[in-house]
Each structure stands twice: as C-alpha cells, then as structure tokens.
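**Student:** quick one, fold the following:
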Amino acid sequence: MTDQIYIRPVGFVPGPQHEEGKVIRLAGGMVYAQRFAVVLRQDGKFTRRWVCDTDTIGEVLAGLPASVSDEAQAQLTNLTLKHPPLNLGARAIRLDQPQVMGILNVTPDSFSDGGEFFEKPEVGSAHASAMLEAGATIIDIGGESTRPGAAATWEGDEKERVLPAIEYCAAMGAAISIDTRRAGVLEAALEAGAHIANDVSAMRHDPRSMSLAAKAGCPVILMHAPGDGEDLHSKGNYENVAFDVFDVLKERRDAAVAAGISRANIVLDPGIGFGKSLPDNLAIINALPMYHALGQPLLLGASRKRMIGALSNEADSHKRLGGSLALAVAGMNAGVQLLRVHDVAETVQARNVWRGLRDAALTDFAELPDS
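**Tutor:** So this is what the prediction gives:
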C-alpha cells in the first residue's frame, strides 16, 4: 500500500495578531494561515481528513501512520520556510512579497500577442523597456508557442528568435528568464545573458537540461504539464488534479536536486492551462497554498489563459485583463511569489494595492485593550 500525506492550509487571517500569533506565515511572505486540512491518501484514494489549527496540528501529525510521519513533518516545516532571494546576475529578487515577471514572446503564433514582437527587435525592445519601467522584476523571453496544437519549433529557429531579445534585454540590465524546453537553446541563452531556465516540461523534454542548469548554477522553474514529447497537453487524466499535480512537482523537485540543482534555485509552477480542464484549473488555483508544503517558491502563470475566456462569454485573449488580475490576486492571497503576466503595469498596481492592504492589516487591533 502506498501512503501519501498532504497539508493544505484552509483558513487565513489578514495578520498574526488576529489570532494572537497562533498562525503560520506561509513561506516567509505576507499570508497567514491558521487552520489546516491534513489529508491521507492510500493507493490513490483519500481515506482520512483531519481539520486542525496551529494548536492541534502537532497532535494530528503525531497520530499519523509511520509511513507518512516524516513527510508530514517536512511539509509542516516547508510551509514556514522563508526563501532567500533569487540571485540573477547583479540582481537579487526578494521573495518575501509577490514579484511580477513580464512576458516577451518572440514567436509568430503566440496565443496572446499573435506575433507582435516576432522579428521586430525595435518593438520588442520598447515593450521590454516599458515592462521594466512599469515594475517587472524579470523579463521572460520565449521563442516557441506552447498553446494546444502549436507546431514544434526547430532549435535553430528558436535560437534565432530569442537570442536578439536576450541581448537587448541584457543591455537594459534586466533579469532575464528563458522559456525553453531545449538544452541547446538554454545553453546559448545563458551565454547571451539569461539568468533563469523556465522549462514548461519540468526538464523532462531534454534530459541534458538538468545537468546544464546544475553546472551553470542558474535558478530553474519547473512547470507541470501532463504530456511528453511535443504535446504537453496530452494525458491530462487525473484522480484528483490538485493532489496529482502536487505529487508530480514533488517528483520533479527531487529529480532536480538529484541532478545537482540547489533547492534554493528551484521554483515550481503548477502549469495552469496545460492539459487541464476549466474545473482542473480552478481546483489548482484554490489549492495553491498547499503547494508551499513542497518547500519551494511558486510561480503562477494564468495571464490571459483560456480559462478566463471560458468564464467570460469566450472573451478573446486581449480582452481578459479583468480575469487576469483576478487570478493574480488569487495567487497573491495564496502566497505565490512570482506572477508571470502580459499586463505588467496593471498587475504591479494590483500588487501594490494588495501590499498596502496587507501592511495596514498588521496594525489592526493595535489600540484595543487586552481582553
């Protein structure tokens, strides 16, 4: 029998004083959890669920089967981990508040921008500059469309697309992420000035990618996608999507560590829209706080995704700003550290207002007498 355990935060407060300090500060950020569901899964089936708070969770964990006891304790510790900054060249990106990653697609067939920046370095450079000025801390450059049904991209074409963009972003002093599944592209991108490997296959597509990232010492973003080969959207069959994705991300985290990648350099992404239905995506977003139990910073890439159109009368991708901001705020409320977005200025504004509310909440009840 295979036993698996999950600790899912389910009750939140604006600040620790709301519960007299009896909270967990998720991942060293600005989200505070007070109640938790501890879920036991045996042979893929859910068998027990305990709801507890910070006073009683220790008792619940002490009564768990020996097969999951160590993992449960590790997850509880992971929920409280304060992550160090991501070191990206001369930049250090702090992870104690949400950071915004701006998307720069230099493809002819992106689902969102439709090739607006393809083979147009002046336009792409201006857009990257505008995103940085608006508050993006990282520019994520991609040269291959990964939308459902997109044709595979030859490695040489991908290099020709991304390397000029990396060079003009590096000239601006930007922190740069390269969105690629191919080790050859990753190697060339790092040499050109990129700092982060963002791999939508979680480095399954090209087995050389992990060893290359380990040797380079660069941060990696490992995203969940159910498919393999060229079709990342296939094989999206789940027993329970939020927990199944958790399990896969755990396996990819451990594979990266085994390959020599430092835990401090691993970011996890649940892969919204990749081989997932609308109910699947909604379930994952509602479960986002649980993924902190994996002990890594989290990235949410939900900007302009198909699920927004499905919930808003099939709105076209360029008319999904409201839904994108709603999902970004959901991510912030879950303690997500990185938001990968198209609309940087609007998302930064939403983040700043969210941050203001969180800061103000830390002084709530400060003037009330002790009861």
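**Student:** from now on I want contacts and neighbour counts done on CA atoms only, so please keep to that.
**Tutor:** Noted.
**Student:** can you map out the strands along this protein?
**Tutor:** 3-13, 24-25, 32-42, 45-53, 86-88, 91-93, 99-105, 138-142, 176-179, 196-199, 220-223, 266-269, 299-300, 338-341 (DSSP state E).
**Student:** what would those look like in JSON lines with distance to residue 258 and mean neighbour count?
**Tutor:** Putting these into JSON lines (distance: least, Cα to Cα, whole Å; neighbours: other Cα atoms under 10 Å) gives the following:
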{"stretch": "strand 3-13", "distance to residue 258": "21", "mean neighbour count": "21"}
{"stretch": "strand 24-25", "distance to residue 258": "29", "mean neighbour count": "20"}
{"stretch": "strand 32-42", "distance to residue 258": "26", "mean neighbour count": "20"}
{"stretch": "strand 45-53", "distance to residue 258": "29", "mean neighbour count": "15"}
{"stretch": "strand 86-88", "distance to residue 258": "20", "mean neighbour count": "18"}
{"stretch": "strand 91-93", "distance to residue 258": "25", "mean neighbour count": "15"}
{"stretch": "strand 99-105", "distance to residue 258": "28", "mean neighbour count": "27"}
{"stretch": "strand 138-142", "distance to residue 258": "26", "mean neighbour count": "25"}
{"stretch": "strand 176-179", "distance to residue 258": "22", "mean neighbour count": "27"}
{"stretch": "strand 196-199", "distance to residue 258": "17", "mean neighbour count": "28"}
{"stretch": "strand 220-223", "distance to residue 258": "14", "mean neighbour count": "26"}
{"stretch": "strand 266-269", "distance to residue 258": "12", "mean neighbour count": "25"}
{"stretch": "strand 299-300", "distance to residue 258": "22", "mean neighbour count": "25"}
{"stretch": "strand 338-341", "distance to residue 258": "24", "mean neighbour count": "25"}
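**Student:** this one as well, want them side by side:
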Amino acid sequence: MFYFSWDVDLNFVPSIRETWIWNLEGKFGTNPPKLGEDPIKSINGYLYNKQFYSFKTSSRPEIDPKYLIDFPLLGNGYLLYEKIGDEVNFFSDSSELFWKKPINSYPRSGYYASPVLYLSGDNNTVFLLDESGNRIGKQELNGRFLTDYRFDTKNKGCVVLFSGGEIYRLDEKANLKYGFDLSKEKENSFFKSLSISPDGRFVSVHFSVNDKDWILILDEKGEVVEEFPLAKFYPHQLYLATSNDGNLFLQTPDSLQFYEDGKLVWEKIKTKQVGVYQSIFASDQFVVAAVDSELQFYTPKGNLIRKKRISPSELPVRFFPGKTDSVFYMETKTDLVQFQML
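**Tutor:** I've put the predicted structure just below:
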C-alpha cells in the first residue's frame, strides 16, 4: 500500500494531512475519518485494470468488453457506451439499467455529471446532456477541433475550448455564461489548454501564435484581465492551475512556474523531463503539484507550504476535489488517498 511521510512538520496554515488510504487492487482501506468527509460515501468509484469498482455497492459490475465506461467521480451511476457504435446506457448505482439511447458520441461526466459532455467523433461538436440523456441549456457547442475542457470543482458547470479559439463557459445547467471566438485579431493562432479557478471566477487559456506561446486570463464575464507571453514554446497541451486571485501555476515537462500579474515570479527546474501529462490541482487555500518525486504544496501567492516524497513507481498521479472545500483526493497507480485541511 502507498505510504509516505512528511519531510517537515512545521506550523503552517493550512495544515494538510492524509486521512484515508484505499488500495485499488485489493479493494480495502483504512477506516473513514471520524471528522470530515466520508470518502466511501462521496466517491462514486474508480477504474483499475479497466474494471470499474463501485463504492456504492462495494462490488465490480460485470461489463461486456464491447463497452467503455464513464462515470461522475462524485456523482451517481455510470454510463456504458460502445467503442464503435451509437448506443449509450445509463445504469444506477445498483447496476439497474435506467435508460438506453442512440447517441453517436463519447460521454464525459466530470465530477457531478452537470452537465455531461458528449464529444462527437470528429471533435468538432460537443453535445450537452443531463444525467437522463436529455439535451439541456445551450444543447450543443461547435468549433474547430476540441482541445480541452475543464469541470468546475464546485459543481458550477464547465469550460470548453476548441483549437480554433472557440471558448464556451457554461453553468451547471449548460446555460451559456459567455462564449466567443478568441482567435479574432490573432492570425495563425492555436488554442491548447484551460484551467478554472476554484471559485469559478477566472479561466486561464494557453495558446500559441506562430511559434510563440501565450496565456490569457479571463474574468467571469469573459473579459481579458491578463495577456502575457511564455518564455518557451510548447507544441502540446499544458496543465495549469489558476488561483482565486488570478495567479497562474504552470506545469510543463521541464519545470513548474508561477506567474503573478502576468509576470514570472519563479521557476523550479525539474531534474528529469517526463511526459506531456503533469499533475496539478488548485483549491481555495492551496495548490499542489507533482514535481520530480515530490508533492509540493503552495499558497495561492506561490509560497511553499511543504513537500512530501512520493515513490516514482506511483507516478503519474491525478488529483480531484472532494464534496467539501477542505478535502481533495489523489489517485496513484495503486491507491486512492484522501487529504484534509485540518
């Protein structure tokens, strides 16, 4: 089972501690914490070796290999959809079939399935549906090849980005908060990456013009509050975290960078270059990033809170929110770990 110890134990605020661990393969873990969120009741389930384990039923439902599965991490039930075909099925927590519909696209439920994004095969259209498989709100989004989408961690919708610059900010009912083409007055541009601040106010956009990378930070109305260049060009998606102050943490294969008011404040060079995927997560009170063989915790102002070691064999990891603001989760190759701010 995954194990770690803090490098230091100093009186920093917030105090972030591991409060629960679950072994993915063995399907067992420590007792839920006495105080705070119960992970068994909050997390829907997880995938291990392409098999879905449901915390709701403490079991792995039998799934025909012709189907792929999608499920809201903090919601209920799961979707089965055909690898090749147009059949989508929604099952309850108890594996009871609630509905079956001919939908020729791929579902992405995010954290709460509000809304569920259905991605077209050509990646030029995103259909917006609810848990019952009915179109809601804006109903569909169109653009020039989907490159990124991010769900609001507090169940307040999502943001969708196409490479051509079409961006859509939606609420939890898929109603449009703002939507427009970012590529206007930006010839030869390509839009790649997104992030949403924990309070949902700011959206950061990573894009390139010719061979130069840029960052846009938009406010809740979609108006630009910052626009600044990056020192290096990255021909791929980057992983970003945006604070409630509009500050930016940028995870690249070679470094972790922090920007405030559009200016690079610091950069931490990684000892080893790894793949494109990088782990980073922002809450109201901190940002956590995987750097080399460490988890590094920062305040939203970019000040280091603490570090902890993690075995390279557990990487890459992913983070996702809890249902309460004081909780988040980390999934490694072998374990689920709950962290709480105490």
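**Student:** what would you report as the TM-score here?
**Tutor:** Here the TM-score for the pair of chains, by TM-score structural alignment, normalised by the length of the second structure, is 0.30; 182 aligned residues with a Cα RMSD of 7.1 Å.
**Student:** which strands and helices sit next to the helix or strand containing residue 180 of the second structure?
**Tutor:** Taking DSSP states H and E as the definition, residue 180 of the second structure sits inside strand 176-181. Judged by 3 or more Cα pairs under 8 Å, 6 or more residues apart in numbering; DSSP states H and E, strand 176-181 of the second structure is in contact with strand 166-170.
**Student:** which strands and helices sit next to the strand it packs on?
**Tutor:** The contact analysis (3+ Cα pairs under 8 Å, 6+ apart) places strand 166-170 of the second structure against strand 158-162, strand 176-181.
**Student:** nearest to residue 251 of the second structure, of these?
**Tutor:** strand 158-162 (18.7 Å; Cα to Cα).
**Student:** buried sites along that closest one?
**Tutor:** Going by neighbour count (16 or more other Cα atoms under 10 Å), the buried part of strand 158-162 of the second structure is 158-162.
**Student:** could you dump the helices and strands packed on strand 166-170 of the second structure into a markdown table with distance to residue 67 of the second structure added?
**Tutor:** Listed next are these as a markdown table, based on distance: least, Cα to Cα, whole Å:
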| stretch | distance to residue 67 of the second structure |
| --- | --- |
| strand 158-162 | 25 |
| strand 176-181 | 32 |
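**Student:** and the furthest pair within the buried residues of strand 158-162 of the second structure?
**Tutor:** Taking Cα to Cα, the two most distant members of these are 158 and 162; they sit 13.7 Å apart.
**Student:** now residue 208 of the second structure: how far from residue 224 of the second structure?
**Tutor:** According to Cα to Cα, to the nearest Å, residue 208 of the second structure stands 16 Å off from residue 224 of the second structure.
**Student:** what does residue 319 of the second structure give?
**Tutor:** Distance from residue 319 of the second structure to residue 224 of the second structure, by Cα to Cα: 28 Å.
**Student:** now swap in residue 281 of the second structure and tell me
**Tutor:** Residue 281 of the second structure sits at a distance of 23 Å from residue 224 of the second structure (criterion: Cα to Cα).
**Student:** of the two, who's got more company?
**Tutor:** residue 281 (26 against 14; other Cα atoms under 10 Å).
**Student:** in what helix or strand does the more buried one lie?
**Tutor:** Using DSSP H and E, residue 281 of the second structure maps to strand 280-282.
**Student:** thought residue 158 of the first structure was touching residue 186?
**Tutor:** No: under the criterion of Cα atoms under 8 Å, residue 158 of the first structure makes no contact with residue 186, lying 10.3 Å away.
**Student:** so for the two, which sits in the more crowded spot?
**Tutor:** Legend: neighbour count by other Cα under 10 Å for residue 158 of the first structure and residue 186, higher for residue 186 (26 against 19).
**Student:** was I right to think that one contacts residue 210?
**Tutor:** No: Residue 186 of the first structure lies out of contact with residue 210 (Cα under 8 Å); the separation is 10.4 Å.
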